[in-house]
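Engineer: take a look and give me a structure for this.
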Amino acid sequence: MKRLMLSAVAFCLALTAAAQTDTNNDSAPGYQFTDVKVIETTPVKDQSRSGTCWCFSTLSFLESEIIKAGGEPMHLSEMWIVRHSFMDKAEKYVRMHGTLNFAEGGAAHDVTEGIREHGIVPFEVYPGLNYGTTKPDFHEISEVLKSYLDAVIRAAGNKPLSTAWKRGFNAILDEYFGVLPETFTYEGKEYTPESFAASLPISMDDYVDVSSFTHHPFYSRFIIEVPDNWMWAEVYNVPLEEMMQIVDNALENGYTVAWGTDVSEKGFSRTKGIGVIPEADLEGMSGTEAERWGKLTEQEKEAALYKFDKPGKERTITQEMRQTSFDNWETTDDHGMLIMGLAKDQNGTPYYKVQNSWNTVAPYDGFWYFSKPFVAYKTTSLMVNKNAIPKEIAKKLGLK
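Structural biologist: Below is the predicted model:
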């Protein structure tokens, strides 16, 4: 078990910073990937020093949906969603007397619900960088916002809250992100955030969250118990096999998938741009090899498994393995990315091609390759267009 459960913000922030300082530009010499299918997406973004992977990945997902629906490629404002999310989260945090998780992290449904509630604007209308940097940097923002809210809660005690605290919090958001525009002009037309959202060729009603765990009944909805689900949003629960069928069916039909996952695993290599769940191929070993393997220490075996020098055997993932890893905090909700393609290695083994938001880093210019066992094992939740779900599964879920 991991001794410390890290929040999504910690991993998004730490791994992003590490990716930007990485000097290893060599792809794994033993892995040779061939893209089989690539769905059109907007360019790779850079969340930089912010724990907002959930927003970047989901907006990239929606931008792909716009393209699929026949719309022009566009860059939607991440910080529009993040800023509104901070305000909505603050109200709930104070209402909960500070017992809610108030951090930079979030989930895909924060974006769709944010657009439903607050509309959306293009990036160029609201970059949200009003604090002297050209890329997001939340090291100060998060400290200031949480400290303000904690002070409000402490000062109130058993007394009524002041009528000023929301205005004060909103003023801080204005200073860091910029004042929210009520109207704007985009490509010669005037919009409000709400009318711009309505003009997009997509509907927030088409998107659903899916997961696969046994501590709730299959084909039901449940509030997924992860710290960054501050909204208490629900996911549809399906068996593991059907969750993977949803991913494959989506990609086969030209839909991308917003993917919530855990990249704290040893099988995820930032420098190699891959994610795998390796297992020793004992059946393929000769007697001498098996004897030699048996004499290795656990540390030596682990080092051999995670060399990433060539494709090898991977673990067969079961429903029970997923559940145990989640219950033991071995699977945490620490990163969001976009599954947008299919690939294979030189042995013909299938992989998913994934778009990240850590800038166009090596070895694959901001794209990554994850094996099917990795996705089966380490997915916390998925957001998909409900029309991408196989009909027989959608019927079981009561989706129309």
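Engineer: hey, let's count contacts and neighbours off CA atoms from now on
Structural biologist: Noted.
Engineer: what sits against the spatially most central residue of the chain?
Structural biologist: To find the centre residue of the chain, average its C-alpha atoms and take the closest one (C-alpha atoms, centre = their mean): that gives residue 336, at 1.2 Å. Counting by C-alpha atoms under 8 Å, 6 or more residues apart in numbering, residue 336 makes contact with 53, 54, 57, 58, 107, 258, 259, 260, 261, 356.
Engineer: give me the three-state assignment for the second one.
Structural biologist: Of the three states, residue 54 takes helix under DSSP: H, G, I helix; E, B strand; the rest coil.
Engineer: how near is it to residue 171?
Structural biologist: In this view, residue 54 and residue 171 are 25 Å apart by C-alpha to C-alpha, to the nearest Å.
Engineer: please give me the structure for this one as well, since I'd like to look at both together:
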Amino acid sequence: MKRLLFFILIMSTLCSCTHKPKGFVNDVLLSYTPVKDQDTSQVCWAYAMLSTIETEHIMMGDSVHLSVAFVEKAVEACKEAPASKRGMGITAVNIIQKYGLVPYNSMRTVDIPKPRLAFMYGAEYTLQEFARSVCAPGEYIGLMSDSDLPYGQTAVPQWKDNWEGNALLNLPMDSLLSITERAIRTGHGVCWEGDISEQGFNWEEGYAVTSLWNGRTTDDHCMAIVGLAHDEEGEQYFIMKNSWGTKNPYDGLMYLSYGYFLRKTVAVFLNRQLIYSTSR
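Structural biologist: Reported below is the predicted structural model:
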């Protein structure tokens, strides 16, 4: 019995060491609204893109909290949309430009009717007026990296989730990384779309690193990028705001290594001025 207890104690110690969270130092952490939980829905793209827009405004001193439920409900009116309601970050932008938007407190769940007006700080808006106040037409652009296509040109990727036929600007992957890093350093949120099927993606421990790579990248998930960090070895990471609740070591945030980004990114969506202007 004593030997058994000793063995259990040793194994417990080893397990606790194995699952100890990595030590991260946050270099940049932008402001963001509370982490949400998408539960069984497949609208991570809406959570990530709206969070990106929220961060953009909060960093400019304009407090904004937006309704994912409104966007999810609006997708039901799109005849081209799949029954799963899957989409891309830019899908959320297109939806709110067409159907409008409301603040988070005006519609928290999809099981209620869509409001007819939007109210914020005592002001009344039509749904389209409110949408344009938080996301101007053409404000966001999508970037991808496909080595089989010409760089510096737009193309329509044939991904299942791109059912709208959105065109994205094709750039080398290292350019996507440097643009994304510059966006965060200058106070802009970024919506990331990529592959989380990689073995190194570890939600329970709150980080994603490349391990064994099968050479393929699939389109699985969207998250908002809200910061930059490094670990005890000096490896660099993006701080991701996920939409799976807060039950991980970092209250719903994740640390995604630059190496993971380079291998597993499908697309990023960010403020257009980061590409076509040197001003903030």
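Engineer: overlay the chains and give the TM-score.
Structural biologist: Overall, the chain-to-chain superposition scores 0.87 on the TM-score scale (TM-score structural alignment, normalised by the length of structure 2); 265 aligned residues with a C-alpha RMSD of 2.4 Å.
Engineer: which residue lines up with the residue nearest to the centre of structure 1 in structure 2?
Structural biologist: Alignment of residue 336 of structure 1 against structure 2 is given by TM-score structural alignment, with residue 222 as its counterpart.
Engineer: now its match: how far from residue 42 of structure 2?
Structural biologist: Looking at residue 222 of structure 2 against residue 42 of structure 2, where the rule is C-alpha to C-alpha, the gap reads 10 Å.
Engineer: repeat for residue 104 of structure 2
Structural biologist: For residue 104 of structure 2, the distance to residue 42 of structure 2 equals 19 Å [C-alpha to C-alpha].
Engineer: try residue 48 of structure 2
Structural biologist: Noted for residue 48 of structure 2: a distance of 12 Å to residue 42 of structure 2, by C-alpha to C-alpha.
Engineer: now what about the biggest helix by length in structure 1, what contacts it?
Structural biologist: For structure 1, the helix that runs over the most residues, judged by DSSP state H, is helix 78-95. With contact meaning C-alpha under 8 Å, 6+ apart, helix 78-95 of structure 1 is reached by 52, 55-56, 59, 99-102, 110-111, 114-115, 118, 120-121, 123, 126-128, 149, 153, 169-170, 173, 177, 230-231.
Engineer: can you check stretch 94-113 of structure 2 too?
Structural biologist: Residues lying outside stretch 94-113 of structure 2 but in contact with it, judged by C-alpha under 8 Å, 6+ apart, are 64-75, 114-115, 117-120, 126-132, 137.
Engineer: and it, how far from the chain's centre?
Structural biologist: Centroid displacement of stretch 94-113 of structure 2 relative to its chain, using C-alpha atoms, centre = their mean, to the nearest Å, is 19 Å.
Engineer: and residue 184 of structure 2, what's its match in structure 1?
Structural biologist: By TM-score structural alignment, residue 184 of structure 2 lines up with residue 251 in structure 1.
Engineer: same deal with residue 140 of structure 2?
Structural biologist: Taking TM-score structural alignment, residue 140 of structure 2 has residue 207 as its aligned residue in structure 1.
Engineer: what number of residues lie near its match?
Structural biologist: The number of residues packed around residue 207 of structure 1, counting by other C-alpha atoms under 10 Å, is 18.
Engineer: show me the contacts for it.
Structural biologist: By C-alpha under 8 Å, 6+ apart, residue 207 of structure 1 lies in contact with 112, 383, 384, 385, 386.
Engineer: so where in structure 1 does stretch 48-60 of structure 2 end up aligned?
Structural biologist: Mapping stretch 48-60 of structure 2 onto structure 1 (TM-score structural alignment) gives residues 57-69.
Engineer: centre of the chain versus that stretch, how much separation?
Structural biologist: Per C-alpha atoms, centre = their mean, the displacement of stretch 57-69 of structure 1 from the mean C-alpha position of its chain is 14 Å.
Engineer: ok, stretch 107-122 of structure 2 next?
Structural biologist: Using C-alpha atoms, centre = their mean, we find the averaged C-alpha position of stretch 107-122 of structure 2 to lie 23 Å away from the chain's own average C-alpha position.
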